[in-house]
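Engineer: need a structure here:
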Amino acid sequence: MNIFKRFWKSLYSPADIASFRNDKIRKSIVYIIVLSFVTFLPLAYFTNVTTKNALKVGEETITNEIPNFKVTDGKLVLTDKNAKNIPISIDQDELHIYFDASGTLDKDDVDNKIASYDSAVAFLSDSIYITAAGVSQSVSYDTAGISDKADLVHLYNSIESLAKYFIPIALLVLFIFTLGSVFFRVALYALFGFILSGFGRTGIAFRQNWMIASYSITLAAVFTMIMEALQIIVPFGMEINMVVSMIFVFLAIRSIPPSEPTILEK
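Structural biologist: All right, here's what the predicted structure looks like:
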């Protein structure tokens, strides 16, 4: 059975998943890599779009819209006497930029102002807060090497020139971490199946539980991919995926006749 048929069967049939348990382990490894890559595509797409949208803001917009400032003891201080010390908002489609030296805004305020999958760069009174595709990161001005507006413009120019190299590398690193987390979860589900099968006493070895777990993640992975493609954040999404995958492992093990002989493919 080729990988596409295995994928289709794994979406709904624990019995078919159980029948894959005696295959060569390299088949499960290839399957996990391919499945992880396909489900990673929506995240990669939105990360790429978000980064490009951020770069569209441009040096001119930053120069014209953000007042002169300096960083003193890690805090934003306005040096433009004509500028009012109030939060400034710059909206560019799904990208939002905030500048606030007054300390009025915080991270929660920024999150509440934008939609779930919109992106924002906020220059808060004590740090730079970046959020994109549901992932957030806060960086101090000292860490970013920003002491005034000129440093900010210089940092932007540097990022813009390196973006064509940085984006593919960042996506590759992100995919490697994603793939590692998938293998880790498969190992946990395999251990769960091994415990259910009486630590191998029923004739189902850990290796076979690994094979079952490899295909049991399919439905949860596809669900996650669809939600990310639709830009919908599902509450307790990770927990739901774990429960669904474990149910598939449980049903697959239950579908194996106790007296069925085990023949491992070498």
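
Engineer: When you work out contacts or count neighbours from here on, use the C-alpha atoms and nothing else.
Structural biologist: Fine.

Engineer: Now the residue positioned nearest the centre of the chain: which helix or strand?
Structural biologist: Centroid-nearest residue in the chain: Leu43, 6.4 Å away (criterion: Cα atoms, centre = their mean). Using DSSP states H and E, Leu43 falls within helix 25-56.

Engineer: on contacts alone, who are the packing partners of that helix?
Structural biologist: In terms of contacts (3 or more Cα pairs under 8 Å, 6 or more residues apart in numbering; DSSP states H and E), helix 25-56 is packed against strand 95-99, helix 149-196, helix 206-216, helix 218-229.

Engineer: Single out the most deeply packed of the ones you listed.
Structural biologist: helix 206-216 (a mean of 27; mean count of other Cα atoms under 10 Å).

Engineer: can you state the direction angle for that one and helix 149-196?
Structural biologist: Interaxial angle, helix 206-216 versus helix 149-196 (axes from the mean of the first three to the mean of the last three Cα atoms, to 10 degrees): 130 degrees.

Engineer: Glu228 is in contact with the residue nearest to the centre of the chain, correct?
Structural biologist: Yes - judged on Cα atoms under 8 Å, Leu43 makes contact with Glu228 at a distance of 6.7 Å.

Engineer: who are the neighbours in contact with the residue nearest to Ser140 when sequence neighbours are not counted?
Structural biologist: Excluding the flanking residues, the one nearest Ser140 by Cα to Cα, 6 or more residues apart in numbering is Ser127, at 4.4 Å. Taking Cα atoms under 8 Å, 6 or more residues apart in numbering, we find Ser127 in contact with Gly74, Lys75, Ser138, Val139, Ser140, Tyr141.

Engineer: of these, buried ones?
Structural biologist: Listed as buried from those are Gly74, Lys75, Ser138, Ser140, Tyr141; burial here means 16 or more other Cα atoms under 10 Å.

Engineer: Here is a second sequence; please produce its structure as well for comparison:
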Amino acid sequence: MNMFVQLWKSLYSPKDIARFRFQGIGKTIGYVFLLTFLSILPMAYYLTTSFVEGIRNTSALLQNELPSFTIENGQLHSSAKEPVHIDQHGFTIIFDSTGQVTKEDVERFNNAIGLLKHEAVLIANHQSQYYSYSAFPDVKITDKDVHSFIETLQSLLPVFIPLLFIIIYLFASASKFIGICILAFFGLILRSTLDKKLQYRHTWIMSAYSVTLSTVFFAVMEALQTAVPYAAFIHWFVSIVVLFLAMKEVPSSRPHNE
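Structural biologist: Next up is the predicted model:
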């Protein structure tokens, strides 16, 4: 059966998920990679566009809006007496050499860059990265150096963006496989409760398809830019319920059968 057909059936049919338990482990691994790839596309798209837009806006604002500054001895120095807050096309830049703004203040924005007293904060599609100035204790950095670095970064975007996508994909795939392995152990517990003759191999394959509904749901929510409360709980609850329903479709173990 085609993997895309399997994906579709896994959204609504526990009976088909139960039937998939006899297929090869290699095909199931391929399915997990496909499911992970499709699930990260919305996040990768928004993260990439936010990053590119942020780099472009920062380059322009460094030249036109922000005061001259230096980063030395782990601190940001400038002549500004109060924080500078700039909003442009849904992207926010916060410049604060006074120490009044914290990284938690920057994290309230969807897409932002904060040049703070002791660190730089990058927020892209709610994903946070922190860069402490103390990591470069013997280096003096000026606004001209930062502008030059951003120009270099812009020229490397055709290489950096695919590399970023690969890194996201690898981490997401590893996380998905770990989650499936844990879910498969739950399957072994359910096996005894439901009196089913299943091996770990079977519960692992069924678990790989049982996470489809939850994975697709959160991918759609990501595409719609909609936050889901208690996301981890919902993911595990839905996955366990689907696995439970699929295992109920497996014939019960009987003496001298199979």
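
Engineer: Can you add secondary structure and distance to Thr63 of the first structure and give the buried ones among the contacts of Ser127 of the first structure back as CSV?
Structural biologist: Below are those laid out as CSV (DSSP: H, G, I helix; E, B strand; the rest coil; distance: Cα to Cα, whole Å):
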residue, secondary structure, distance to Thr63 of the first structure
Gly74, coil, 21
Lys75, strand, 20
Ser138, strand, 23
Ser140, coil, 21
Tyr141, helix, 18
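
Engineer: Glu59 of the first structure: which of those residues is nearest?
Structural biologist: Tyr141 (18.7 Å; Cα to Cα).

Engineer: Aligned to the closest one, what sits in the second structure?
Structural biologist: In the second structure, Tyr141 of the first structure lines up with Tyr133, judged by TM-score structural alignment.

Engineer: Can you give me the distance of its match to Leu76 of the second structure?
Structural biologist: To Leu76 of the second structure, Tyr133 of the second structure is 8 Å away according to Cα to Cα, to the nearest Å.

Engineer: what touches both of these two?
Structural biologist: Residues touching both Tyr133 of the second structure and Leu76 comprise His118, with contact defined as Cα under 8 Å, 6+ apart.

Engineer: Aligned counterpart of Phe233 of the second structure in the first structure, please.
Structural biologist: Counting by TM-score structural alignment, the partner of Phe233 of the second structure is Glu239.

Engineer: Quick check, Thr92 of the second structure in contact with His85.
Structural biologist: Yes - if you go by Cα under 8 Å, Thr92 of the second structure and His85 touch, sitting 7.3 Å apart.

Engineer: Skip ahead from the helix holding Leu43 of the first structure and say which helix or strand is next.
Structural biologist: Sequence order places helix 58-65 as the next helix or strand after helix 25-56 of the first structure, per DSSP H and E.

Engineer: how much does that following helix stray from the second structure?
Structural biologist: Superposing on the second structure and averaging over aligned pairs (mean Cα distance after the TM-score superposition for the first structure), helix 58-65 of the first structure comes out at 2.6 Å.

Engineer: The following helix or strand past that helix vs the second structure, average distance?
Structural biologist: Where DSSP H and E defines the elements, the next helix or strand beyond helix 58-65 of the first structure is strand 69-72. Superposing on the second structure and averaging over aligned pairs (mean Cα distance after the TM-score superposition for the first structure), strand 69-72 of the first structure comes out at 2.4 Å.

Engineer: buried ones in strand 69-72 of the first structure?
Structural biologist: Buried residues in strand 69-72 of the first structure, defined by neighbour count with 16+ other Cα under 10 Å: Phe69, Lys70, Val71.

Engineer: what does stretch 41-61 of the first structure give?
Structural biologist: Neighbour-count burial for stretch 41-61 of the first structure [16+ other Cα under 10 Å]: 41-44, 46-48, 50-51, 53-55, 57.

Engineer: is it possible to export the residues you listed to a markdown table including distance to Phe199 of the first structure?
Structural biologist: Listed next are the buried residues of stretch 41-61 of the first structure as a markdown table, based on distance: Cα to Cα, whole Å:
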| residue | distance to Phe199 of the first structure |
| --- | --- |
| Leu41 | 37 |
| Pro42 | 38 |
| Leu43 | 37 |
| Ala44 | 39 |
| Phe46 | 43 |
| Thr47 | 42 |
| Asn48 | 45 |
| Thr50 | 47 |
| Thr51 | 48 |
| Asn53 | 52 |
| Ala54 | 52 |
| Leu55 | 54 |
| Val57 | 58 |
